[in-house]
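Trainee: My questions are about this predicted structure, shown below with the sequence.
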Amino acid sequence: MPPTIRAAPWILLIAGFLLFIAGFMVNTMWAKITWTPTLLLAGLGIASLMLAVVASRLFRCRLATSAAIVWLFGLTYFAGIAAVLSVAMITIAAIAVGSCFVEEDRNARLPLSILAGLAVLCGVTGWLLPFPVHGHAAYVLVLLLIVVFRRRAVVNALRPLRESWSDAVAGAPRVAALAVLVMGVVSTCAWVPTIHYDDLAYHLGLPYQLQGLGYYRMDAGSRVWALSAWAGDVLQGIVQVIAGVESRGAVDTLWLVLTATLMWSLGGALNLSSMMRWFAVAIYASVPLTADTLTGMQTEGATAAIAVGVALLIQQALAPSRRLLVLLALLFGLLLGLKVSNLMIAGPLGLWLLWQWRWRFPWRALPLAVLTVFLVGGSSYLYAYLLANNPVLPIFNNFFHSVYYPPVSFHDLHWDTGFHWNILWQLVFHTTNYIEGGYNDGVAGFALIALLGSLLIALFRRDTRAMALVATAAFLLPLTQIQYLRYAEPAMALLMPVMLSGVPLVDWRRLRARTVPMLLVALVLVDLAYAANANWQMRNGVLQDLLADGQSAVIAKYAPTRVMAKFIRVAYGEQARTLMLDDRSPFAAELAGNAFVTNWYDLELSTLASGANGDVSGAKWAAVFDRSGADLITLATDMHTQALDAAIEKTGGVKVRTEDKIELWELHRGKPGTVVPIAPYGVNITFDTSAAPATSTIAHADLTFGCVAKDVPIVISWKLTREDKSSWQRSEWINCNPAGTAGISLDQPIAGKLEGMTITASPATPVDLHLQSTATNAWFGADLSYDRDLALQWRSNIVTRVKAWNQQRLQARKAKR
C-alpha cells in the first residue's frame, strides 16, 4: 500500500482538528462561552473527582466506579429518592419482561432487555390510557408480580453486571473515569425541576392525569398535541404514578445511561478498542445537546438509546431469526411510539436491516413483526384517528381535516433556513439559527467537524461503511425537512462510535500513547465548556439557584405559573376550572385537563378570544369565560385592558393572589340561594338550577356562614340531582374560625342535565352555634372538561353499544321462544 494511502487516516484526522481550530478562531467561539455556569459545572466536576478519589482509596475500587456512585448520590438527592426508586422498579420489571426476547448469550443483553421491556410496558399502557385502571397500587402490584414471576431471569440478567463493568473499566481505566465524570457533570441537568415551555404546556398533562384521574382524557380540544405519539410521556406517567411525584430527571438519566451502555457495545461491534469505546461515550455525553435532553420531557434522549440498540443488533450481523426479528420490531415500535418524525431515523436503520438480511430474511415472521410494531407504537396513532380523525394531529391536517386544528399542516416556518452544502459548518459554529433559546452557538458540539475526516475513513472501510452511511443518513434526513438541530441529535449517538472507528487505522506507534488521546480529551473539555449554552436554564443560572435555594425557589423564580397551579390545587381542589389568559405562558398541563388556554393550542377558545380586546364592553371576554366554565382566571399584570377589566367586573371578579407577575382572580357570576332554617340548629340552602346547561354541567358554589367558634365542626351535606332523578351526594366538615365565620366552596362536574341543588349545614352535635348563612352564590356552566374528555365519551359510547347489542340479543332470544 502506498505511504500516502496508509497515512490518509492520520492526515484526515489532523485535517479535521485543524478545520475545527480554524472555525473556532474565525468565529471567535471563546467569546460565546457563558462563563459563570460553565465554571460552576467545572467546580462540580472537580469536587466529584476529589470525592471519587477518596472513595476509590477507601473502598479499593476503580475511580470510574467511585465516580459513578458519587453522581448517583447526587441524582438521588436532587431528583428525589422516590423518583430514583420508582425508575429502579420499572427498570427491573423491564428486565423481567424484555429478557424473554433477548438470547442469553447476546452481547449487551441487559440494556437490550431493558429497552425491550420498556417497549412492552409502554405499549400495553398506551392502549390502556383511556381506561380508569391507572393507579399507584395497580402499577406496583403488576410490576411486583412480573418481577416475582420472572425473578430467575432477572437474577441471570443482572449476575454478569459486576464482572462486565469491571472488565470494561479495566480496559481503559483513565478514559472510563473521564467518561463517567462527564456523564456525571451532564447529569446535573436532571437535577433541575421541570420548567421547560413544552413540558408545562403539554408533556406534563399525561402524567398528571394518570396520577390524578386514573386515566388519560385525550383532550385534543384543550391541547392540540394531546394525541400525538406518547410513549415517552407514558413512561414518565408510569414512574410518576409509582413515585407519587414528578420523576423527569430520573427517567431522563435512565435514557442517558442506556445510550452510553449501548454505545459501548456498539463500539465493540465496530472493533473499537476499550479506550476508543470510552471516548465515544465521553464525546457523546459532552455534546451540549446531550445535556439538553436531561432538562425536559422531549424524546431525543430516548430516541438515541433505541436507535443505538437497533444499530447494535444489526451491526452484530448474527443469523436472522424469528426471535431477533420480534426484538427488533419491539424497538422499532418504541421508536415510532416516541415521535412520528423518528421515521427518518427508523428508515435508514430499516433499510440497513433489509440489506443485511436480504437473502435470509425470515419473511414468514414478517406479519408478526409488523403486528408487534403496531402493538408497541401504534396506540397514539389509532386513538388519534378514531377520536380526532387525524393520526398525526396536528401534522397533515390539510389532508385529515380534524376539527381540533385549522385545515393546514402544522409546520414551524422559523426553522426553514434551508439545507445547504455547508450545513455542518453552520450547525457547529452558527447553532443559534438552528435551535431555540438564542446565544446557542457551539451547542452541536465540535466533533462533527473535528472527526469529519475519521467519518470519511469509516465510509471507505468495508466493515464500517454500512453503519457510517446509516448514521450519516439518520443525522441529515431530519435536517432536510426542517433545519432544527434537536431532531438530528439522537443520530449523534450513532455517529460518535463510527467516527472513532476511522481513527484506529492509523499506525500511531509513539503517537498512539499521547497525541490522539490528548486531542480527544481536549475535544471533550471544549464541548463541556459549551454545555451551559444548551438551553436557557443552564445559561441563566438555574443550577446555581438550585444549589443555593432549592427546587421551590427555582420554580418560583423561573416558572411562577407552577406555583399558582399548585395553589389552585390545594386551595380550590382538583375540580376547580381555570382559564389561563396569557398566551405567552399556556402552562395548563399539570392541572390535568381542568385548565384552559387561549393560545393556538386550543382552537375554539383562541378563536373566541381573538379580537376580544376590541370589544370595550367586555362581552367577548365574558363569552370566553362562560364557554370555558371557569371560576378562576389567571393573567399577567401587563395584560389589563379596558375590555378585559370590563369582563372581569361583569363576572364578579375578585383578585385573590399575585405570584411574581401573575394574578389569580375568582369569578362570582352566580346567583344567591334560598336559605331556610331547619331544626334544631341548621340551615337548608336551595339553588335555582333552571339556567343550567342541557348537557354536562359544572356546578360552582361558594357558601359563607356566621357562627360561634366552638370545638364542634359544622357538617355540610351537598346534594346535586340530575334530570333522571339520580343524584351526587357528599358530606364534609368545616370549622368555625375565631372571627365567627366559616366558608366552603364546591366545584363539581355533573354528567347530564342538572335539575336541583340542595345543601344542608348543621352542627356535628346538637349544639347551638348560632349558625346562619351570610352569603351564598352558585353558578352552573357548561362543563368544557367533560365535553373535551374524548376518552370518557369513547368509553361511554362503547358501553352504550354493548348495552344495545345485549338488549337486541335478549329480544331476539325472547322472540324465538
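Mentor: Yep, that arrived. Residues are numbered from 1 along each chain as shown.

Trainee: make it CA atoms for all contacts and neighbour counts henceforth
Mentor: Will do.

Trainee: quick one: residue 220 and residue 388, what's the gap?
Mentor: 8 Å (CA to CA, to the nearest Å).

Trainee: Can you check which residues contact both of the two?
Mentor: residue 404 (CA atoms under 8 Å, 6 or more residues apart in numbering).

Trainee: now for the strand or helix carrying residue 141, which elements pack on it?
Mentor: Following DSSP states H and E, one finds residue 141 within helix 136-149. Helices and strands touching helix 136-149, by 3 or more CA pairs under 8 Å, 6 or more residues apart in numbering; DSSP states H and E, are helix 81-98, helix 231-243.

Trainee: Presented hereafter is structure B, for comparison with structure A:
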Amino acid sequence: MTVERTPSTRMDFAVATAGVLLCAVGFALNRMWNELPWERLALSLCLAAMAAILAWPVRRLLRWSWATALAVAWSVALVVFVGVVPLLAAALLGIASLAIGSWRLPDDVPARTAVATAIGLVVIGGLNGWLLSWPIHVAPLWYVVLLGVVALRRKSLLASLAGLRGNIGAAIAGAPRWAAFAVTLAGLASTACWLPTMQVDDLAYHMGLPSQLLLHGRYVPDPSHQIWAFAPWLGDNLQGIAAVLARQDARGAMNALWLLLSFALAGALARRLGGGDTGRWIAVALVASFPPLVWMAAGMQTELAATALLFALLATVLSGSRHWVLPAAVLFAGLLGLKTMHALSALPLLAYGAWRHRDGLAWRQLPVALGACLLLGGSSFVLAWWHTGNPVLPLFNDVFQSPYYPPRAYSDVRWFSGFGAHLPWAMTFDTPRYVEAFRGGIGFSTLALSGVWLLALLRPAHRGVAIATTAVVVLPMVPLQYVRYTYPGMLLLAVVLVPCGRLALGRRGATWVFAGLCMLNLAFQANSGWLHHSAALKRTIRALGDESQVFPHYVPERMLLRAIPADDDGIVLTTVPDRNYTAELGGRGRGVLEHDPTLHAARAAAEADASGAGWRTLFDLSGARWVLVVPAQASPALQRALADVSARRVGAIGDAELWRLPDDAKDASR
C-alpha cells in the first residue's frame, strides 16, 4: 500500500534530510574520501564477515536469530582476546553492582537492569574512594564483600534477571534485521577491548591507581610527582577493583561492561521516547558506530563510563515515579566522581527532570540526595583539599595556591579556538583542531542529524528532552573547545533524535539515512585516534592477544620495564616528556612532563646545559636507578650525562633503551 505524504509530512521529510544534504556537501567540499582509512575499513568488514560465518552454523543448528548467534560469536572472540579471568572479575563486579543498585529503584525505569548496575558501580566505587589509601585491597577480601552482597540480595537479583532473556528476544523479534546490524556494529566496537593498554594518558597516569592496588594493596597519591594524583578517580578506582579481582590488568573486561551498559541503555531510551523496537536497534547501531567509541573502549579515560552513566541518568529522569531523585543523585555523583566536566554537562538533565516532575517533586528526598551525592562523588575532592589545599588540583591553582603546582590557572592552549555556531561543521571536517584525532574522527552524526534536531526542537513531544540533551552537548564546549569532553553528550543526543527521525523520514527513509550514517561512521572509525589508525588491531589478532608481540611496535618501554628484576624497587626515570610510560610501576615512575613540575623545570635547565651537569643533577633529584631513553630524541647533554656517570645500557627494543645507573652515580660524575 502506498502512503501519501501530506504537506506537513513532506516538510518534515525535507527538514530531516537537510542535515544529510549538509553533511554530503561538507564531505565533498573537504574531499573527505582522501581521509578514509581504507585498510582498517577492510579489516572491519572482514571481521564482520568472519563473525557472520561463525554465527551461521549456530543459527542453523539452534534455530537462533541472527542477532543472538552474532552476539555469541563476538562474545567468544572477547573471551579469546580479553581473557576468561578478567571477564569473570568484571562480571562479578557487575552482578554485585546490580544487586546493590536494584534496591529501591523504581520499576518503570527504562532498562532497569542496566540502570541498577550503573548505580551499583557508582556506590561501590564511590564508597571505596574513601578507602583507597587503606591497605585492604586484596582479592580475597573483595571476593568476600562482593559475593556476600550477591548472596544477601539473591532474590532481588533473580527477580531483576528473570524476564531479561524474554525481553531481549522480543526486542530482536520486533526488528530482526536492525538487531543483527546493530549487534555486528557493537561487536566491531568491542574489538577495542581486545587491544592491550597503549594510550599515552593511560601509561602516564591512569594505570597508576590500579597498579598500586595490585602491587601494594593501597593507593598512595603523590602530587609532588603526579599533579593529577587526586583528580576524580571513580573510573580508575573501578578499574583497580576489577584488576585486584583478576590479579591482572582488566581494562578490556571493564570497558566491555561499560559498552554493554551503554548499548542496553541507548536502545531502551530510544524505545521509551517512542522509537519502537526498530528505533531501539537504530540507537544501538548509532552508538556502536560512533568513531570515538573505539578510542574510548581502548583506553582508561572517563568518557566511556560517563556515557553509560549519562544514559542511565536520563533513563531515571524518564521514570514516571516520584522517587527518581535519589537514583539520579547517585548517578550524578558518579559523573562528578569521573570528572567535574561530566557533572557540569549533566546539570541540564537534572533541570529537565525537575521540570518534568514539577508537580510531584519529592522535596523531602533532596537533602538525602545531596548527602548521597557528596558521599559517593566527593572523596577525591575532599582528600585533595585536605592533602594539597586545592580540591581540584591542578585546576584553579591561581585561586587555591597549592604548593604542589605553580600559582596559576592550569590550561591547555591548544583547545581555545573559540566557541560559536561554526563548531559542528569545523569539528567534523577539521577534527585535529579540537581533539587528538584525524579528520572525520568524530563521525558525521552531528551534521547528518541536524535537520532532525531542528524538527525535535519544533515538536512539543520531543522539545523538552531535545533542549536538555542539546545543552549537555554544548556546555562542555563553552569554556574550552575540546570535543572529547562532549563525546557522551553527542551520543546521548543522537539516541534522543532517533524517534523523531523515524517519524519524519518514514520507514524506508529512516532505513537509508540511519543505516547509511552508521556505515559512514564505521568507515571513519579508525580516524578517532592514532591507535586505531595504526596496525595495532591487526597485530593483536595475529598474536591472539599476546601483548608482548604488540608492545615493541608502539610502546617498547612497557617491554623494557619487564627487564627490571622483580625484586628491584628502584625509581625509573623517563627522559622524553610525551613518553612517560611508567604508571604501571605503582609509584616508582618519574617523568619530565609537566605532571611533575619540579622535574619538568629541571629538564628544561638540563637541556640548556651542554656539560651534562644539569642531567646529572636531575638523576640525583629524581632518585633514579633506571633511565628510559629514546636515542633519536636524546640530546648531547643527556648522552654526556649518561657517559659521565658510567651508566650501563641494559636493553633496547624498538626506538627505546633502558639504562642502569650505578649505585654511586653521584660520586662517579665528579
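Mentor: Alright, I've got the coordinates. Just so you know, these numbers come straight off a predicted model, no measurement behind them.

Trainee: just to revisit the earlier point, from the chain's centroid, how far away is the helix holding residue 141 of the first structure?
Mentor: 23 Å (CA atoms, centre = their mean, to the nearest Å).

Trainee: what span of the second structure lines up against that helix?
Mentor: Taken onto the second structure by TM-score structural alignment, helix 136-149 of the first structure occupies residues 139-152 there.

Trainee: What are the buried residues along that stretch?
Mentor: 139, 142, 143, 146, 147, 149, 150 (16 or more other CA atoms under 10 Å).

Trainee: go on, stretch 463-472 of the second structure?
Mentor: 464, 465, 466, 467, 468, 469, 470, 471, 472.

Trainee: so where is that stretch in the first structure?
Mentor: So stretch 463-472 of the second structure is aligned with residues 465-474, judged by TM-score structural alignment.

Trainee: ok, now how distant is the residue most central in space within the first structure from residue 543 of the first structure?
Mentor: Centroid-nearest residue in the first structure, with CA atoms, centre = their mean: residue 297, separated by 2.9 Å. Counting by CA to CA, the gap from residue 297 of the first structure to residue 543 of the first structure is 18 Å.

Trainee: circling back: the helix holding residue 141 of the first structure vs helix 81-98, what angle?
Mentor: Going by axes from the mean of the first three to the mean of the last three CA atoms, to 10 degrees, helix 136-149 of the first structure is angled at 50 degrees with respect to helix 81-98.

Trainee: Helix 136-149 of the first structure vs the second structure, average distance?
Mentor: Following superposition, helix 136-149 of the first structure is found to deviate from the second structure by 1.2 Å on average (mean CA distance after the TM-score superposition for the first structure).

Trainee: the inter-axis angle of that helix versus helix 231-243?
Mentor: 100 degrees.

Trainee: The counterpart of residue 247 of the second structure in the first structure: neighbour count?
Mentor: Taking TM-score structural alignment, the alignment pairs residue 247 of the second structure with residue 244 from the first structure. Neighbourhood size, residue 244 of the first structure [other CA atoms under 10 Å]: 17.

Trainee: can you check residue 156 of the first structure too?
Mentor: 13.

Trainee: ok, now how distant is it from residue 187 of the first structure?
Mentor: 29 Å.

Trainee: cool, and residue 512 of the first structure?
Mentor: 31 Å.

Trainee: What of residue 432 of the first structure?
Mentor: 23 Å.

Trainee: quick one on the thing from earlier: tally up the residues packed near the closest residue to the residue nearest to the centre of the first structure other than its chain neighbours, please.
Mentor: Nearest residue to residue 297 of the first structure, sequence neighbours excluded (CA to CA, 6 or more residues apart in numbering): residue 199, at 6.1 Å. Residues near residue 199 of the first structure, counting by other CA under 10 Å, number 20.

Trainee: give me every residue that touches residue 199 of the first structure.
Mentor: 296, 297, 298, 589.

Trainee: now those residues in JSON lines, with distance to residue 19 of the first structure?
Mentor: Shown next, in JSON lines, are the contacts of residue 199 of the first structure (distance: CA to CA, whole Å):
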{"residue": "296", "distance to residue 19 of the first structure": "33"}
{"residue": "297", "distance to residue 19 of the first structure": "35"}
{"residue": "298", "distance to residue 19 of the first structure": "32"}
{"residue": "589", "distance to residue 19 of the first structure": "46"}
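
Trainee: For those, which single residue is the most surrounded?
Mentor: residue 589 leads those on contacts (other CA under 10 Å) with 28 neighbours.

Trainee: how about that one, what's its match in the second structure?
Mentor: So, by TM-score structural alignment, residue 589 of the first structure is matched to residue 583.

Trainee: on that earlier part again, will you turn the contacts of residue 199 of the first structure into a markdown table that also has secondary structure and distance to residue 351 of the first structure?
Mentor: As requested, the contacts of residue 199 of the first structure are exported to a markdown table (DSSP: H, G, I helix; E, B strand; the rest coil; distance: CA to CA, whole Å):
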| residue | secondary structure | distance to residue 351 of the first structure |
| --- | --- | --- |
| 296 | coil | 31 |
| 297 | coil | 29 |
| 298 | coil | 26 |
| 589 | helix | 38 |
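
Trainee: and which of those residues is nearest residue 638 of the first structure?
Mentor: Nearest to residue 638 of the first structure among the contacts of residue 199 of the first structure: residue 589, at 23.0 Å, using CA to CA.

Trainee: The strand or helix carrying residue 815 of the first structure: which residues count as buried?
Mentor: Using DSSP H and E, residue 815 of the first structure sits within helix 790-816. Neighbour-count burial for helix 790-816 of the first structure flags 790, 791, 792, 793, 794 (criterion: 16+ other CA under 10 Å).
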